[in-house]
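A.B. asks: no sequence on this one, just coordinates:
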């Protein structure tokens, strides 16, 4: 049977108090309790009725409630077993709760083809999970969109444009075969406990992958280039096999700095790496 609707469930603060759920700093937890705000986040991917949703780190289930209320079938993965009784209280046959580490989860086990990933990501694993989802060997990926809460600084790095301080590896990896935008900014006061920084929700949708470029090459290239971002490429890339020859093949000036290259230029250089290494 389906569980209670949003109006019938006890307030989240009451559930948290009853189960003694203090947010764990070690797990990067900050609970979001404003149901109207959570409803707005759940609406970002579009109509979820009957759709498949994967949520990481649901905590006491605030966002989970909003996703269920939107009509979705939701699978959550939670590391913190203290939260499991609170999630069990939702008592909804459209909810599947898995105790485990999201970094070790295989998407086919938790998300139907064409489903959405929606999560207020734990701060300490958010970036690693994003890179994992963006680096899928199969593209287009299993997910139709990612709607993810990050620290605002991380969110701005994901959507950053060239020639900006925030532009770096994350922007290139997000931009090479997807489109990312900041869908909503969230004040620190919305969380319990309030984090020291502001947050933002990033919405990412996949697009066609450029031909002939491997994620491993792009990742190695951006790691080297932005590892010494203030240096010219001829310096920052000299330790990466084939990189300087790849610059020459693509006509990218080795006197430039990493932050001046467009995503398309990084993709072109990464595509040339295998040829340059012959």
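C.D. replies: Received it, and whenever you're ready, just let me know what you need. Keep in mind that this is a model prediction, so the values were computed, not measured.
A.B. asks: from here on, contacts and neighbour counts on C-alpha atoms
C.D. replies: Noted.
A.B. asks: surely residue 76 is within a helix?
C.D. replies: No: applying DSSP: H, G, I helix; E, B strand; the rest coil, one finds residue 76 to be strand, outside a helix.
A.B. asks: for it, what are its contacts?
C.D. replies: By CA atoms under 8 Å, 6 or more residues apart in numbering, the contact list for residue 76 reads 54, 55, 56, 57, 58, 64, 95, 96, 97, 98, 110.
A.B. asks: likewise for residue 145?
C.D. replies: Contacts of residue 145 (CA under 8 Å, 6+ apart): 45, 115, 116, 117, 203, 204, 205, 206.
A.B. asks: helices along the stretch 1-150 of the chain, start to end?
C.D. replies: Using DSSP state H, counting those that start in this stretch, the helices of the stretch 1-150 of the chain run over residues 12-19, 35-43, 62-69, 84-88, 126-134.
A.B. asks: for those helices, which one ends up most surrounded?
C.D. replies: helix 62-69 (a mean of 24; mean count of other CA atoms under 10 Å).
A.B. asks: which elements pack onto that one?
C.D. replies: strand 31-32, helix 35-43, strand 73-78 (3 or more CA pairs under 8 Å, 6 or more residues apart in numbering; DSSP states H and E).
A.B. asks: try it again with 6 Å
C.D. replies: For helix 62-69, the packing partners by 3 or more CA pairs under 6 Å, 6 or more residues apart in numbering; DSSP states H and E come out as helix 35-43.
A.B. asks: who touches the helix or strand where residue 271 lies?
C.D. replies: If you go by DSSP states H and E, residue 271 is part of helix 263-276. Contacts with helix 263-276, where a contact means CA atoms under 6 Å, 6 or more residues apart in numbering, come from 172, 212, 213, 217, 218, 242, 245, 246.
A.B. asks: ok, and here's another one to check against it:
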């Protein structure tokens, strides 16, 4: 790493600037980047998938931690800077030019891999939902360490009876553990975004038996799509849902935000039978 020029110098030499259209914000603080790379634990010789590396700030930190990195970047302006980094770390960094939303991550990676990414703001939630939505469990990824807008991060770790609690919390918590690992001030980025950011760390846990992920998603979509309405109204369009509430002795006058993750799982289990 000592032979590499400072990242700011690389960015200037290649004439790079963060693209608002791509939701980019660059990080240059090496100490901060090393702290982010440390969140998932020991990465020595671990396979890591990074989405949207940009000029490679977090990529450098992951490589310093000993990881073998596959980085997916759709901004072709950044590819020359990443190619220089790949040359400095032979066989340790593979750069794939493409759209992470359109690629099969499991096909690209080994049997097990960690995901570590400063996610572009415009696709972060969609990617997160995709990683957590598969019927097959446990997934091929061993952990997700992701930078979100702080508001989104809080929705991932939210608890019932709070304004942040919703579909994202249920999705993240019903068969995984999710925690807020660290907050990142807006001033750490170039250019500074209008909002604060935070790192969320998610690890898969044992999946409750007899539950379909697709059915759970349908229930939460209906319930939180009309979150101010009582369950007897919001779940009316889901076949069997009101009967499941009765079986579980869940008051139909409650609202979605008052139900625990376990209660949503119980409803889904009955409808999955």
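C.D. replies: Structure received. Please read these numbers as outputs of a predicted model, since none were measured by experiment.
A.B. asks: tm score of chain vs chain?
C.D. replies: Overlay of the two chains. TM-score (TM-score structural alignment, normalised by the length of structure 2): 0.97; 270 aligned residues with a CA RMSD of 1.0 Å.
A.B. asks: just send the helices of the stretch 1-150 of structure 1 back as CSV, with distance to residue 106 of structure 1 too.
C.D. replies: CSV is the format used below for these (distance: least, CA to CA, whole Å):
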stretch, distance to residue 106 of structure 1
helix 12-19, 29
helix 35-43, 23
helix 62-69, 20
helix 84-88, 21
helix 126-134, 10
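A.B. asks: on that earlier part again, among the contacts of helix 263-276 of structure 1, which ones are buried?
C.D. replies: Buried subset of the contacts of helix 263-276 of structure 1 (neighbour count, 16 or more other CA atoms under 10 Å): 172, 213, 217, 218, 242, 245, 246.
A.B. asks: could you find the closest non-adjacent residue to the second one?
C.D. replies: Closest residue to residue 213 of structure 1 apart from its sequence neighbours, by CA to CA, 6 or more residues apart in numbering: residue 271 at 4.5 Å.
A.B. asks: could you measure from the corresponding residue of structure 2 for that neighbour over to residue 257 of structure 2?
C.D. replies: Aligned by TM-score structural alignment, residue 271 of structure 1 pairs with residue 269 of structure 2. Separation of residue 269 of structure 2 from residue 257 of structure 2 (CA to CA, to the nearest Å) stands at 19 Å.
A.B. asks: ok, residue 238 of structure 2 next?
C.D. replies: Counting by CA to CA - residue 238 of structure 2 and residue 257 of structure 2 are separated by 18 Å.
A.B. asks: give me the more crowded residue out of these two.
C.D. replies: The neighbour count for residue 238 of structure 2 versus residue 257, taken as other CA atoms under 10 Å, is higher for residue 257 (20 against 14).
A.B. asks: the more buried one should be in a helix, yeah?
C.D. replies: Yes: per three-state DSSP, residue 257 of structure 2 lies within a helix segment.
A.B. asks: aligned partner of it in structure 1?
C.D. replies: In structure 1, residue 257 of structure 2 lands on residue 259 (TM-score structural alignment).
A.B. asks: tell me who's in contact with that match.
C.D. replies: Residue 259 of structure 1 neighbours (CA under 6 Å, 6+ apart): 162, 163.
A.B. asks: same thing but 7 Å
C.D. replies: 162, 163, 167, 168, 229 (CA atoms under 7 Å, 6 or more residues apart in numbering).
A.B. asks: narrow the residues you listed to those in helices?
C.D. replies: In helices, judged by DSSP state H, none of the contacts of residue 259 of structure 1 are found.
A.B. asks: returning to that earlier point: any quick ChimeraX command for the buried ones out of the contacts of residue 145 of structure 1?
C.D. replies: Buried residues within these, by 16+ other CA under 10 Å, are selected in ChimeraX with:
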select :45,115,116,117,203,204,205,206
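A.B. asks: could you export the contacts of residue 145 of structure 1 as JSON lines, including distance to residue 35 of structure 1?
C.D. replies: Shown next, in JSON lines, are those (distance: CA to CA, whole Å):
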{"residue": "45", "distance to residue 35 of structure 1": "17"}
{"residue": "115", "distance to residue 35 of structure 1": "23"}
{"residue": "116", "distance to residue 35 of structure 1": "20"}
{"residue": "117", "distance to residue 35 of structure 1": "19"}
{"residue": "203", "distance to residue 35 of structure 1": "20"}
{"residue": "204", "distance to residue 35 of structure 1": "23"}
{"residue": "205", "distance to residue 35 of structure 1": "25"}
{"residue": "206", "distance to residue 35 of structure 1": "29"}
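A.B. asks: nearest to residue 192 of structure 1, out of the helices of the stretch 1-150 of structure 1?
C.D. replies: The closest of these to residue 192 of structure 1 is helix 12-19. By CA to CA, the value is 9.5 Å.
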